[in-house]
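Colleague: Sequence first, predicted model second:
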Amino acid sequence: PVEFTEATPAGGIYETSEPDGELLYFPGGMRYALKHGLGARPRWHQVYLSFESDGTRRGGTLAHAAGNQAEVTCVDDQHLIVMNDSCSEYWLRVVAGGADVADEGAAGGEDSAASAAGKCYGDDDPAPADP
């Protein structure tokens, strides 16, 4: 995936951009490793798509992604991996939050890469599932 590091969280919420900001180009097959900077695995995330590069700025719209338009393949304390497994071209906005650094170890018991610390991107980058 392409690592995206240009956004930083504010008030415990991570946004790749404002709704009317510059969205991420998201053609079919594209994978992003979004470095969220929340300090722990986010407990929730929302993925939005638009046909406009600047979202709602000039009358465009944002809609929740569905199905293979935007598949979240891994979330950990550093990255959220999102993939466009469709053949269509979109512009992407992701919002995530709910990370609680104090409670990160309390959940425990999960061994998958999707919940392990720092396992979504880098040397241990999981391969995408075959369709």
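Modeller: Noted; the coordinates are in hand. Numbers count the residues shown, from 1 in each chain.
Colleague: rest of the way, CA atoms for contacts and neighbours
Modeller: Will do.
Colleague: Span of stretch 55-70 from start to end?
Modeller: 16 Å (C-alpha to C-alpha, to the nearest Å).
Colleague: Okay, one more to line up with it:
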Amino acid sequence: GGIYETSAPDGELLYFPGGMRYALRHGLGARPRWHQVYLSFESDGTRRGGTLAHAAGNQAEVTCVDDQHLIVMNDSCSEYWLRVVAGGADVADEGAAGGEDGADEGAASAAGKCYGDDDPTPADP
């Protein structure tokens, strides 16, 4: 399968303050088999000497992953910049949008799919 990235390591990362939730439309065509969540204190990651680190604990909680979305939430009180990479899906869509174009703010349901079949659009929190 293909690889989804919200941005390159030295690209424009997603603003991720405490309480922020993103529903990332990965466009892989199937549920990713793996995902990595990285955080930085710099908006452009490693471009100007900043660093990226793997998120831990409530810094970035992945609340749902399905064939369309990967939902991640900052349940801490700290401000970060976010980069997510996912892949390993059986079917790849070359048009997977990253960055702001591939991110929706929203909430996850507990039904195994991030959103019901009738409404794939995230609800406002």
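Modeller: Yep, that arrived. Everything numeric in this text was worked out from a predicted model, so none of it was measured.
Colleague: Next, count neighbours for whatever residue of structure 2 lines up with P27 of structure 1.
Modeller: Under the alignment (sequence alignment), P27 of structure 1 maps onto P17 of structure 2. Burial of P17 of structure 2 is recorded as 18 neighbouring residues (other C-alpha atoms under 10 Å).
Colleague: wait, isn't P17 of structure 2 in contact with N74?
Modeller: Yes: in this structure P17 of structure 2 lies within contact range of N74 using C-alpha atoms under 8 Å: 6.8 Å.
Colleague: picking that back up, quick check: closest non-adjacent residue to the match of P27 of structure 1.
Modeller: Once flanking residues are discounted, P17 of structure 2 sits nearest to E79: 4.0 Å by C-alpha to C-alpha, 6 or more residues apart in numbering.
Colleague: what's stretch 13-26 of structure 1 in contact with?
Modeller: Contacts of stretch 13-26 of structure 1 from elsewhere in the structure, counted by C-alpha atoms under 8 Å, 6 or more residues apart in numbering, are 6-9, 36-38, 53-57, 62, 84, 89-98.
Colleague: quick one: buried residues of it?
Modeller: Taking 16 or more other C-alpha atoms under 10 Å as the basis for neighbour counts, the residues of stretch 13-26 of structure 1 that come out buried are 13-17, 19-20, 22-26.
Colleague: In JSON lines: the residues you listed, plus secondary structure and distance to N68 of structure 1.
Modeller: Output for the buried residues of stretch 13-26 of structure 1, formatted as JSON lines (DSSP: H, G, I helix; E, B strand; the rest coil; distance: C-alpha to C-alpha, whole Å):
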{"residue": "I13", "secondary structure": "strand", "distance to N68 of structure 1": "25"}
{"residue": "Y14", "secondary structure": "strand", "distance to N68 of structure 1": "23"}
{"residue": "E15", "secondary structure": "strand", "distance to N68 of structure 1": "21"}
{"residue": "T16", "secondary structure": "coil", "distance to N68 of structure 1": "20"}
{"residue": "S17", "secondary structure": "coil", "distance to N68 of structure 1": "22"}
{"residue": "P19", "secondary structure": "coil", "distance to N68 of structure 1": "22"}
{"residue": "D20", "secondary structure": "coil", "distance to N68 of structure 1": "24"}
{"residue": "E22", "secondary structure": "coil", "distance to N68 of structure 1": "23"}
{"residue": "L23", "secondary structure": "coil", "distance to N68 of structure 1": "19"}
{"residue": "L24", "secondary structure": "strand", "distance to N68 of structure 1": "17"}
{"residue": "Y25", "secondary structure": "strand", "distance to N68 of structure 1": "16"}
{"residue": "F26", "secondary structure": "strand", "distance to N68 of structure 1": "12"}
